[in-house]
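Q: I would like the atomic coordinates for the input below:
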Amino acid sequence: MHPAKMAARFGISPSTLRNYEANGLIPPAIRAENGYRSYTEEHAAYLACIQAMAPAFSIEITTAVLRLLSEGKLDEALWLVKERELALCEQKRRLETLIADLRSEQSSPKPAGSDERLTLQQASARVKVPKSAIRYWEKAGLLTAERDPDNGYRLFGASDVRLMRLLGVLRNTVYSADTVMLRQAVAQASADDADGQGAMRIATDAMAHMNKLNQAQMRGVSYLYRLIRTTRPGAFGESPAWEQRLEQQDMERDERV
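A: Got it, this is the predicted structure:
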């Protein structure tokens, strides 16, 4: 298939297709006698896998996985995918804990004026993120720290800590339009969110985003499985009879189309 047609099939530009090839994400193009580049259904399987995996795992992880496959390191590639799935599970657990804490705070609010103030070191330990991350969030306008009038040190209240916990959950998620909107919502919530209602809304939206990401990872893994089955027959051992029958039916259906 001509490069322009293959690129159009997957909604990418011919230059992106060439970059994928140059970076080892897809096999080299077939060269015709006239020197023109051509792509096959094997290339299409790679491109489908990239399109499915990148939004769920990031293009960096997708690139690493496909390079491992090209080096014959199947198990390493699969474990890398599993690590990212487990990382999402851990982020979800952290978010669930935050939501439970927010509900507890709302059901038993603290008296006015009893808000604890934490130093940068204390906030870092409480939220379990590096101090450099907190400084970055402040510089980016996502947090606004108070300053101790005596020594000028940063001080963070309960509402700041809530926002830090949200940002900590979002910190390692795959970059997307959803994560951008969530970070913007954190910036708009600011430290004035005394009752935690703003943080709860953002946390609820973040959970919806994680559910979508979990679904996207499932889809990405399914396309990775198809790619491996297509390009490395027998990689997972002999297919059970029922799977062979299904594949035969799919092939016959494709031939009729």
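Q: Could you use CA atoms for every contact and neighbour count after this?
A: OK.
Q: Would you check that Gln121 makes contact with Lys131?
A: Yes - using Cα atoms under 8 Å, Gln121 makes contact with Lys131 at a distance of 6.8 Å.
Q: More neighbours: these two, which one.
A: Using other Cα atoms under 10 Å as the criterion, Gln121 and Lys131 rank with Lys131 on top: 16 against 13.
Q: ok, the spatially closest residue to that one that is not a sequence neighbour to Ser132 distance?
A: Nearest non-adjacent residue to Lys131, counting by Cα to Cα, 6 or more residues apart in numbering: Ser124, 5.5 Å away. Counting by Cα to Cα, to the nearest Å, the gap from Ser124 to Ser132 is 9 Å.
Q: higher neighbour count, those two?
A: Remark: of Ser124 and Ser132, Ser124 carries more neighbours, 18 against 11, as counted by other Cα under 10 Å.
Q: Could you look up the SS state of that one?
A: The local conformation at Ser124, judged by DSSP: H, G, I helix; E, B strand; the rest coil, is helix.
Q: ok, it to Met1 distance?
A: Going from Ser124 to Met1 by Cα to Cα gives 54 Å.
Q: Next up, the contacts around the residue nearest to Lys131.
A: Ser124 makes contacts with 130-131, 134, as judged by Cα atoms under 8 Å, 6 or more residues apart in numbering.
Q: how about a markdown table for those, with secondary structure and distance to Pro55 added?
A: Converted to a markdown table, the contacts of Ser124 look like this (DSSP: H, G, I helix; E, B strand; the rest coil; distance: Cα to Cα, whole Å):
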| residue | secondary structure | distance to Pro55 |
| --- | --- | --- |
| Pro130 | coil | 26 |
| Lys131 | helix | 29 |
| Ile134 | helix | 26 |
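Q: Following up with a second sequence; could you model it the same way so I can compare the two?
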Amino acid sequence: MRPADLAREHGISTQAIRNYERDGCLPLAARTPTGYRIYTELHAVALRAYLALVPAYGHATAGAVMTAVHADRLDDALAALDRGHVQSLRDRETLATVRAAVGRLTDGAAPGTGLPALPGPRSVGEVAHRLGVTPATVRAWEAAGILTPTRDRATGHRRYLPADVRDAELAHLLRRGGYRLDRIATVLRQIRTAGGTGEPATALDGWQQRLTARGLAMLTASARLDDYLALRAEPPRRA
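A: Sure, this is the predicted structure:
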């Protein structure tokens, strides 16, 4: 096969094929006496495996898996996949927690973070400590319009009331779910102004759909990688 033959199946460029080989995502190709690459079915199956791994685990992990396989470090490849599954499970647990939090917002209850509600106004340092982030992060959320604390008239220091702490907790959970600051600001604004859960529910449904799509992509990637490992294990054919 030529680079164009591999590229055509996936709608990518021949330069991408050469780059994947250079980066270790494909096995090294043999060369003709004039220097042209010779690709085989092994390269085609490897490319399918790599391109299936990308939407499931991301470019970095996909590359790490394939380079580990080509270096005969199968356990390292499997460990990289395991970390992806662990992260996926954490994302699902985070989503469930955020759903519980959003469901309680209209009832005036504290979000389901497992933490007791903080009475009275709190400082930025206390809120940051509660969430396990830096005060600079909390201030960045304020700059993005996510938090709207009041100020102490005498000192000018930020004062976070229970509702502000609730917003900070929900913002922290959404950040862990991969949401951008501007999107989180939209969700929190809707909660504060409308008191409903329509916008947050829509956002969380989208998050759920992405997790489902990623889970299905992981299944596909596992099948493609298994095909490649099986082909690599076959004894070379005799001419």
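Q: returning to what we had before: quick one: which of the contacts of Ser124 of the first structure is nearest to Gln244 of the first structure?
A: The closest of the contacts of Ser124 of the first structure to Gln244 of the first structure turns out to be Pro130 (Cα to Cα; 50.7 Å).
Q: Check the burial of the closest one by counting its neighbours.
A: If you count neighbours by other Cα under 10 Å, Pro130 of the first structure ends up with 14.
Q: How about Ile12 of the second structure?
A: A count of nearby residues for Ile12 of the second structure, using other Cα under 10 Å, gives 12.
Q: my guess is it is in a helix, correct?
A: No - counting by three-state DSSP, Ile12 of the second structure is not part of a helix but coil.
Q: Give me the distance between it and Leu6 of the second structure.
A: Distance, Ile12 of the second structure to Leu6 of the second structure, by Cα to Cα: 9 Å.
Q: for Ala109 of the second structure, same thing?
A: Going from Ala109 of the second structure to Leu6 of the second structure by Cα to Cα gives 57 Å.
Q: How about Leu95 of the first structure, nearest residue that isn't a chain neighbour?
A: Leaving aside its sequence neighbours, Leu95 of the first structure sits nearest to Val169 (Cα to Cα, 6+ apart; 6.6 Å).
Q: Next: Leu225 of the second structure.
A: Distance criterion Cα to Cα, 6+ apart; nearest residue to Leu225 of the second structure, sequence neighbours excluded, is Ala49 at 4.9 Å.
Q: hang on, that neighbour in a helix?
A: Yes - assessed by three-state DSSP, Ala49 of the second structure belongs to a helix.
Q: is it true that it touches Tyr228?
A: Yes - under the criterion of Cα under 8 Å, Ala49 of the second structure makes contact with Tyr228 at 6.8 Å.
Q: Show me which of these two is the more surrounded one.
A: Each of Ala49 of the second structure and Tyr228 has its neighbours counted (other Cα under 10 Å); Ala49 has more, 25 against 22.
Q: all helices of the second structure, in order?
A: For the second structure, the helices defined by DSSP state H occupy 3-10, 14-22, 41-57, 59-70, 74-105, 124-131, 135-143, 162-176, 181-194, 198-233.
Q: Tell me how far the spatially most central residue of the second structure lies from Leu216 of the second structure.
A: Nearest to the geometric centre of the second structure sits Gly178, at 6.4 Å (Cα atoms, centre = their mean). Here Gly178 of the second structure is placed at a distance of 19 Å from Leu216 of the second structure (Cα to Cα).
Q: got it, and Arg224 of the second structure?
A: Distance from Arg224 of the second structure to Leu216 of the second structure, counting by Cα to Cα: 13 Å.
Q: and the two? which has more neighbours close in?
A: Counted by other Cα under 10 Å, Arg224 of the second structure and Leu216 do not tie: Arg224 has more neighbours, with 21 against 14.
Q: In this structure that one contacts Arg48, no?
A: Yes - applying Cα under 8 Å, one finds Arg224 of the second structure in contact with Arg48, separated by 6.5 Å.
Q: Of all the helices of the second structure, which one comes closest to Gly156 of the second structure?
A: Across the helices of the second structure, closest to Gly156 of the second structure is helix 124-131 (Cα to Cα), at 12.2 Å.
Q: mean per-residue distance, that closest one to the first structure?
A: Compared with the first structure after the fit, helix 124-131 of the second structure shows a mean deviation of 3.8 Å (mean Cα distance after the TM-score superposition for the first structure).
Q: For that helix, what is the distance to the chain centroid?
A: Counting by Cα atoms, centre = their mean, to the nearest Å, helix 124-131 of the second structure is centred 25 Å from the centre of its parent chain.
Q: tilt between that helix and helix 135-143?
A: 100 degrees (axes from the mean of the first three to the mean of the last three Cα atoms, to 10 degrees).
Q: buried stuff in helix 124-131 of the second structure?
A: Neighbour-count burial for helix 124-131 of the second structure, with 16 or more other Cα atoms under 10 Å as criterion, is recorded at 124, 127-128, 131.
Q: likewise stretch 1-10 of the second structure?
A: Of the residues in stretch 1-10 of the second structure, 3, 6-7 count as buried by neighbour count, 16+ other Cα under 10 Å.
Q: Turn the residues you listed into TSV, including distance to Leu173 of the second structure.
A: Shown next, in TSV, are the buried residues of stretch 1-10 of the second structure (distance: Cα to Cα, whole Å):
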residue	distance to Leu173 of the second structure
Pro3	45
Leu6	42
Ala7	40
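Q: now, which of those residues sits nearest Thr155 of the second structure?
A: Thr155 of the second structure lies nearest to Ala7 out of the buried residues of stretch 1-10 of the second structure, by Cα to Cα, at 64.2 Å.
Q: Can you tell me what that closest one aligns to in the first structure?
A: Here Ala7 of the second structure is matched to Ala7 in the first structure, going by TM-score structural alignment.
Q: Ser13 is in contact with its match, correct?
A: Yes - assessed by Cα under 8 Å, Ala7 of the first structure is found in contact with Ser13 at 5.6 Å.
Q: Would you check how far apart Gly63 of the second structure and Ala171 of the second structure are?
A: The spacing between Gly63 of the second structure and Ala171 of the second structure, counted by Cα to Cα, is 32 Å.
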